[in-house]
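*Asks:* sequence below, structure please.
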Amino acid sequence: MRIAICDDIPKELEKILAALDVYKEAHPELCFEIDQYSTALDILHAVEQGKGYDIAFLDICMPGILGTDVAGEMLAQSPDMGIIFLTISNEYAVAAFAMNATHYLLKPFSQAEFDMAMDRAVKKVMDCAFISLSCVDGMYRIRISEIVFIESQGHYLMLRLSSGEVLRMRKKIFQMFEELKKYSEFIQVGASYIANLSFVRKISVDTMKMYNGTNIPIPRRSSGKVQKAYMNFCRNEAMK
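*Replies:* Model (predicted):
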């Protein structure tokens, strides 16, 4: 995930980076690319040059321009971006939420408050994320959240979608997982499956039962890892 941080006070930038480090330790499945900006003009220039972000931390009160104005420019380019505003006052809260901000952090903020903001932003990104797929019958652009599971069959992958549709593509499963592993809901199960944990109804020592009725076999050597991943996923979902 690409994250932008914009604050004109260096110490505040450091605090956000430190909080992100703590969050990353708790979520090793997520990969972050972080850019820092000390002025609104710098981040706006980067966006104008084609720089795109999934999540942006924006101080509202910056010299020359409000963070809400910066957010407006960024959202015009990336409507699904998660915007987290930072401020020392509630003065601009109404304006912030009128822009459909993901969260609004009052300084000084606690790690728990920061984690809540990040959880919401990450969820928004995940829910809106798309992937382009070159399948045997053409190109598809689908939401990540539509994928229930992927099964390897010979030289092909069968992608089962929540709609019931099945897409067929020529690709190795480890290559597909490389594309999906940044999304916390996906896990590789043995050598033949990738499962979306959001669609798991029940998990046992040797079987993962999906809501569509499919039973995915869990290899004995992977059982502990898969069950732990599912418990962590459920725990994180419950905290959101």
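
*Asks:* rest of the way, CA atoms for contacts and neighbours
*Replies:* OK.

*Asks:* hey, where'd the helices end up in the protein?
*Replies:* Using DSSP state H, the helices of the chain run over residues 10-26, 40-48, 67-77, 93-98, 111-128, 173-180, 223-238.

*Asks:* reformat these as CSV; add distance to E33.
*Replies:* Conversion of these to CSV gives the following (distance: least, C-alpha to C-alpha, whole Å):
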stretch, distance to E33
helix 10-26, 11
helix 40-48, 15
helix 67-77, 17
helix 93-98, 25
helix 111-128, 14
helix 173-180, 16
helix 223-238, 22
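
*Asks:* alongside the first, I'd like the structure of this one:
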Amino acid sequence: MNLMICDDQKSELENMGQIVSEYALTHSELSLTVKCFLNPFDMLDEMGKSGVPDIVLLDICMPGILGTEVAREILSKREGDTDIIFLTTSPDFAVEAFALHAGDYLTKPYTKQRLTDALDRLIEKRRNRLYIPVSCGKEIHRIDLFNVLYAEAKNHSVEIHLKSRKCLKTHTTLKEFKNIFQTANGFVAVGASYIVNLRCVQSLLETTLEMSNGDRIPVPRRLRGELKKQYFDFYTREATEK
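*Replies:* Take a look at the predicted model:
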């Protein structure tokens, strides 16, 4: 597992580096490698050479660029395979950070325990991810089911809409996709044309579901009551488990 840290304050960077290095020693099974950067552009250059890491610890307020902008660049590289923990002195960017599906948002000063708890949760989440191969013409893409917003049957194919705003088209039928999604919690069929990730539903409207990217999914009248129940049951389970 690879982790990168970026903070323009040297003392903060050294503190994070020390905490994560100690974490790596006590979790040797992860084979965790850590790289530290004072400059976000240097970090992005390194990603261009060695690929995006599994986890990034990222300051938000840095000279010349916000950490949220850096996060968008990182997440655009590989269908959101990187989990990001934001660290900042200001709570003002929390809404924007979580709109980017941040793994966590820590305000400075934070404790060592707070940071290690955040790492524990993210790593456990990564262990529980379900990856599937999707054939798109001559290409095969490996996607994380939890990065799927929704899938739509359209023109004799299935369009898979991802959190990264990419859309993959495959000739796999929606019925075959339903069989795959049955292994993952939080996915429901909406009518004959859609499978939706409930984690990415922004609002339950009268006749539609509004997704976190602004797309709206039509909900047949006969399914509205049951879908509302599934939505609330899912989040009740999520809250109980946490």
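
*Asks:* TM-score for the pair, please.
*Replies:* Put the two chains on top of each other and the TM-score (TM-score structural alignment, normalised by the length of the first structure) is 0.52; 146 aligned residues with a C-alpha RMSD of 3.3 Å.

*Asks:* circling back to that earlier point, between the helices of the first structure, which one is nearest to N215 of the first structure?
*Replies:* Each of these has some distance to N215 of the first structure by C-alpha to C-alpha; the shortest is helix 223-238, at 14.3 Å.

*Asks:* tell me which residues in that closest one are buried?
*Replies:* S223, V226, Q227, A229, Y230, F233 (16 or more other C-alpha atoms under 10 Å).

*Asks:* of those residues, closest to Q77 of the first structure?
*Replies:* Lowest distance from Q77 of the first structure to these (C-alpha to C-alpha) belongs to F233, with 31.3 Å.

*Asks:* pretty sure V34 of the second structure sits against M4.
*Replies:* Yes: V34 of the second structure is within contact range of M4, at 5.7 Å (criterion: C-alpha atoms under 8 Å).

*Asks:* which of these two has more neighbours?
*Replies:* Using other C-alpha atoms under 10 Å as the criterion, V34 of the second structure and M4 rank with M4 on top: 22 against 17.

*Asks:* surely that one touches N39?
*Replies:* No: using C-alpha under 8 Å, M4 of the second structure is not in contact with N39; the gap is 11.8 Å.

*Asks:* quick check, central residue of the second structure?
*Replies:* Geometric centre of the second structure, nearest residue: H101, 4.9 Å, by C-alpha atoms, centre = their mean.

*Asks:* any idea how far D144 of the second structure is from it?
*Replies:* If you measure H101 of the second structure against D144 of the second structure using C-alpha to C-alpha, to the nearest Å, the figure is 14 Å.

*Asks:* how about Q230 of the second structure?
*Replies:* For Q230 of the second structure, the distance to D144 of the second structure equals 22 Å [C-alpha to C-alpha].

*Asks:* burial check on G138 of the first structure, number of neighbours?
*Replies:* Neighbours of G138 of the first structure under the rule other C-alpha under 10 Å: 10.

*Asks:* one step back: of all the helices of the first structure, which one is nearest Y140 of the first structure?
*Replies:* helix 173-180 (14.7 Å).

*Asks:* so what's D115 of the first structure up against?
*Replies:* By C-alpha atoms under 8 Å, 6 or more residues apart in numbering, the residues touching D115 of the first structure are Y23.

*Asks:* now do the one 5 residues further on
*Replies:* The contact partners of R120 of the first structure, taken as C-alpha under 8 Å, 6+ apart, are T102, H103, K240.

*Asks:* and these, which of them are buried?
*Replies:* Applying 16+ other C-alpha under 10 Å to the contacts of R120 of the first structure flags T102, H103 as buried.

*Asks:* over in the second structure, see which of the contacts of R120 of the first structure survive.
*Replies:* Retained contacts for the contacts of R120 of the first structure in the second structure, judged by both residues aligned by TM-score structural alignment, their matches' C-alpha atoms under 8 Å, do not exist; all are absent.

*Asks:* what's the average distance of stretch 114-126 of the first structure to the second structure?
*Replies:* In the superposition with the second structure, the average deviation recorded for stretch 114-126 of the first structure is 1.6 Å (mean C-alpha distance after the TM-score superposition for the first structure).

*Asks:* in that stretch, which residues are buried?
*Replies:* Applying 16+ other C-alpha under 10 Å to stretch 114-126 of the first structure flags 114-126 as buried.

*Asks:* and if you look at stretch 59-78 of the first structure?
*Replies:* Neighbour count says stretch 59-78 of the first structure has D59, I60, C61, M62, G67, T68, V70, A71, M74, L75 buried, by 16+ other C-alpha under 10 Å.

*Asks:* ditto for stretch 77-95 of the second structure
*Replies:* For stretch 77-95 of the second structure, by 16+ other C-alpha under 10 Å, it's E79, G80, D81, T82, D83, I84, I85, F86, L87, T88, F93, A94.

*Asks:* what separation do you get for the fourth one and E226 of the second structure?
*Replies:* In this view, T82 of the second structure and E226 of the second structure are 34 Å apart by C-alpha to C-alpha.

*Asks:* cool, and the last one?
*Replies:* Distance, A94 of the second structure to E226 of the second structure, using C-alpha to C-alpha: 32 Å.

*Asks:* same question, the third one
*Replies:* Between D81 of the second structure and E226 of the second structure the distance is 32 Å, computed by C-alpha to C-alpha.

*Asks:* next, format the contacts of R120 of the first structure as CSV and append distance to S134 of the first structure.
*Replies:* Below are these laid out as CSV (distance: C-alpha to C-alpha, whole Å):
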residue, distance to S134 of the first structure
T102, 32
H103, 36
K240, 34
